[in-house]
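Chemist: Okay, sequence plus prediction incoming.
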Amino acid sequence: MPADPPIRDTARDLDAEGPAAVTRLLRSRPARPRLLGLGEAMHLEEPIGELRNEIFRELVEHEGYRAFAIESDCLAGLAVDAYVRTGAGSLDDVLRTGFSHQFGESAATRELVRWMRAHNEHHPAADRLRFFGFDAPIEMMWAASPRRALTGLHGYLSAHPVPLPCTLETLDRLLGTDERWVNEAAAMDPSQSVGGSPEVAELRLLADDLVVLLTAYEPHLVSATSREEWRRARLYGRTATGLLRYHAGMAGTSPERVWRLMALRDAMMAENLLDVADHGPALVFAHNRHLQREKSTWQLAGMALEWWSAGAIVSARLGDGYAFLASALGAVHHQGLPLPHPETIEGVLSTLPGNRHVVDSRALTAALDGAGVKPVPRTDIANNYGYFPLNPEHLAETDGIVFVKDLPPRGQEPGKRG
């Protein structure tokens, strides 16, 4: 399918214009977003991380962005934020301990954190960049113990004259060993989950009582500590209650068990992102599926799963304060993903000259409709099953597409594979 002039007119060449092409697209929107979601079509591909860094630097230097959030453990990310703001710790330490999902192993992530720290060294405290993990402390096969979140919340409250519902010793007794919480067998066998125990039921009630104290005593707590410390305690609180809810869901036996777990994780992400929005404008980097506005769907082991993504929840809350740039890839030969079929969205975009583009997706939708072109879903898959193609039916629900025609391995230019 040739690239008709109207289709070319919807795209800006990122290699020719640089990341400023993204800001030109954003300025055409009705309002400046508080959160800009930049989707990731395939995790842990270094060229995408490098492009993300280019875009973030442009947004910081020319659009006043002051925060970055990534699909990584929200509690671990506190160490990264401390490093970029104050220099606490070392770069190697925060890359090792401050990320989940292998993000800390990425060279592009290392460069991002290093650049944020260098930028902050030349700015006053009130104008420094902030870093946030916004995912729950959850992996594919397990969820973390709520110990860190619960004891962090209890420690904050106990340092002030606030009537507590329990002692730290009580929490420790009910929590037991951390190993029992991260039992991977529970992912497939609900009877292996700690979430159905009487101790977890009691912990959920205590966590709820602790969280409400943050609101009931907010004037005193903020005055005695700081707004920043209070907000951190609130992060501890929503993480503790979210993890306890998730573990209880893992112990469930209803047909909706897997759907509920998916929905609970994205709901936790959304709450964290709404908190990040108060530090915005912020760039949010995560998989497309977590940032999209439409319902997420997944066919898994014979189950047709549907749930609302974090992006959909945030978009419902913020309206024009949320924008979403999906990413899409053409060929990823080192992952076994070939050139896309010409009748797919990726195939249409692959006819554009150049390799990297940002596309006005609403203008693209209008151009395709005007030309009588109805793209079909892409069905080929990568060797690692990690690429999720764009859904043509929901193209107009994005604000733009960041498209890379030929994604090379790190260190190779497009078209120069060995």
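Modeler: Done, it's in.
Chemist: contacts, neighbours, all on C-alpha from now
Modeler: OK.
Chemist: so Val80 sits right up against Asp93, yeah?
Modeler: No. Val80 is beyond contact range of Asp93, at 9.2 Å (criterion: C-alpha atoms under 8 Å).
Chemist: longest single helix anywhere in the chain?
Modeler: helix 227-250 (DSSP state H).
Chemist: outside of whichever helix or strand comes after that helix, which residues touch it?
Modeler: Scanning forward in sequence from helix 227-250 by DSSP states H and E, the next helix or strand is helix 257-277. If you take C-alpha atoms under 8 Å, 6 or more residues apart in numbering as the criterion, helix 257-277 is touched by 34-35, 67, 69, 74, 132, 134-136, 138, 235, 238-239, 242, 245-246, 249-250, 282, 290, 305-311, 313-314.
Chemist: now for the next helix-or-strand element following helix 257-277, which elements pack on it?
Modeler: Next in sequence after helix 257-277, counting helices and strands by DSSP H and E, comes strand 282-287. Helices and strands touching strand 282-287, by 3 or more C-alpha pairs under 8 Å, 6 or more residues apart in numbering; DSSP states H and E, are strand 35-40, strand 67-73.
Chemist: Looking at those, spot the one closest to Thr379.
Modeler: Set against Thr379 and scored by C-alpha to C-alpha, the helices and strands packed on strand 282-287 come closest in strand 35-40, at 18.1 Å.
Chemist: List the contacts of the closest one.
Modeler: Here strand 35-40 makes contact (C-alpha under 8 Å, 6+ apart) with 48, 52, 277, 280-289, 291, 311, 321-328.
Chemist: also this one, for the comparison:
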Amino acid sequence: MATDIKDTAHAVDAAAVMGLLRTRPRLLALGEPTHGEDTLLDLRNELFRQLVEQEGYRTIAIESDCLMGLVVDDYVTSGTGTLDEVMQRGISHGWGTSAANRELVRWMRAYNEGRPASDRIRFAGFDGPLEITGAASPRQALTALHDYLSARVDADLLPCTAQTLDHLLGHDEPWTDPAVMMDPARSVGRSAEARQLRLVADDLAALLDEQAPHLIAVTSGDEWDRARLYGRTAVGLLRYHHWMADTTPARLARLVGVRDQMMARNLLAVAARGPALVHAHNSHLQREKSTMRMGGKPLEWWSAGALVSARLGDAYAFVATALGTIRHQGVDTPPPDTVEGLLYELPDAHYVIDTARLVTALGDTPPAPRVSPWFGYAPLDPAHVTGSDGLVFVKDARQG
């Protein structure tokens, strides 16, 4: 079996990845089984660089706040700001401190220097303005959308004035209170003002669609794309806050589902702009239902990848990443009867694996599921191997 498995493995490069795919996908997604490991991110950077240079991909989207990502996009396309400022203000979840993420942004800016706009690579965050402890105020998205429309359509068509909108939003602190995650009663997501804001957001987003011929004619493509991003984000955030205030057993499942729905809509918008590379946790990109335990309860939901794949078909491709060890987190050599354990016997540091041939090599006896001793790492589910278009295997994640 080991010889057969070795025959499924190739060096990690753009040619090996593209060789696994039936067609050139519009969205090519690379997953990771844990966050914050620069070993994985360095490999992502090199692979994405090759895919940009050799295959013509022109957007790189990562699991980061979609509104903050506009700061990074401005920097890599036009040099607005400094790299230090951009890494602090443009990437969420604390990942702006990652040396590998910094190198990605630096390289994107260097690549674009002197190139015509049509050939520049773009950056996108495709997560909502969300953290595990809560969500942002809808102020930024709603105000920006209202401002965009106010400058371009008759005031009588708007559902409210800017002053009324500001009054309904109130102070930002109640929206962003981290205690809400554990105490729904503290949420303002189902207040009278929040219910009114959901109607306002819906009306503003609808007006954006109704006035599309005029708006597209009088604004740039980037302005139009950003207005639609503000609309998606405002509607999604208010829905998320609504479920933050819920007290039923459905609360957590609805929250993770709404988050991935927001991710999916952002990815579809990125795909509409042209060929894009995507990087996020495997659980956000896989085609199967995602599962996790939160608050002691099992959750199940359709990931952004599953939602996008249902819409795009072969125009979406997903390559998962599996990992051998993260010794500095207590994740040691994988058991030999797991997928990771079998691949760990290969001699080199990382590979692209042909999953179709891997399934054949594994034979009729399915590998055992690996169990992680650390909550921050999600082992590969053997049942999901056939749902990915390929697999990147990294033997060891090294600290520092």
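Modeler: On my side now, so go ahead. Since the model is a prediction, treat every value here as computed from it, not as a measurement.
Chemist: thinking again about what came up before, if you count what's nearby, which of Val80 and Asp93 of structure 1 comes out ahead?
Modeler: A direct count of neighbours by other C-alpha atoms under 10 Å for Val80 of structure 1 and Asp93 places Val80 higher, at 28 against 13.
Chemist: Tell me the counterpart of that one in structure 2.
Modeler: Applying TM-score structural alignment, one finds that Val80 of structure 1 aligns to Val72 in structure 2.
Chemist: for structure 2, what spans make up the strands?
Modeler: 9-10, 27-32, 59-65, 122-127, 130-131, 134-135, 276-281, 289-294, 297-302, 316-325, 350-353, 390-396 (DSSP state E).
Chemist: which part of structure 1 lines up with the fifth one?
Modeler: Pointing back at strand 130-131 of structure 2 there. Strand 130-131 of structure 2 lines up with residues 138-139 of structure 1 when matched by TM-score structural alignment.
Chemist: contacting residues around the residue nearest the centre of structure 2?
Modeler: Among the residues of structure 2, the one closest to the centroid is Glu63, at 3.2 Å (C-alpha atoms, centre = their mean). Taking C-alpha under 8 Å, 6+ apart as the contact definition, Glu63 of structure 2 lies against Gly125, Phe126, Asp127, His279, Ala280, His281.
Chemist: Tell me how many other residues surround the residue nearest to Ala317 of structure 2 when sequence neighbours are not counted.
Modeler: Nearest residue to Ala317 of structure 2, sequence neighbours excluded (C-alpha to C-alpha, 6 or more residues apart in numbering): Leu28, at 4.9 Å. Neighbour count for Leu28 of structure 2, taken as other C-alpha under 10 Å: 25.
Chemist: likewise Arg289 of structure 1?
Modeler: Around Arg289 of structure 1 there are 23 residues (other C-alpha under 10 Å).
Chemist: give the contact list for the corresponding residue of structure 1 for Phe393 of structure 2.
Modeler: In structure 1, the residue paired with Phe393 of structure 2 is Phe403, using TM-score structural alignment. By C-alpha under 8 Å, 6+ apart, the contact set of Phe403 of structure 1 is Ser327, Ala328, Leu329, Gly330, Leu349, Asn355, Arg356, His357, Val358, Val359.
Chemist: Please say which position in structure 2 the last one maps to.
Modeler: To tie it back to what came earlier, the one meant is Val359 of structure 1. In structure 2, Val359 of structure 1 lines up with Ile353, judged by TM-score structural alignment.
Chemist: Now for that match: which residues touch it?
Modeler: Per C-alpha under 8 Å, 6+ apart, neighbours of Ile353 of structure 2: Thr8, Ala9, His10, Gly390, Leu391, Val392, Phe393.
Chemist: switch the cut-off to 7 Å
Modeler: Thr8, Ala9, His10, Gly390, Leu391, Val392 (C-alpha atoms under 7 Å, 6 or more residues apart in numbering).
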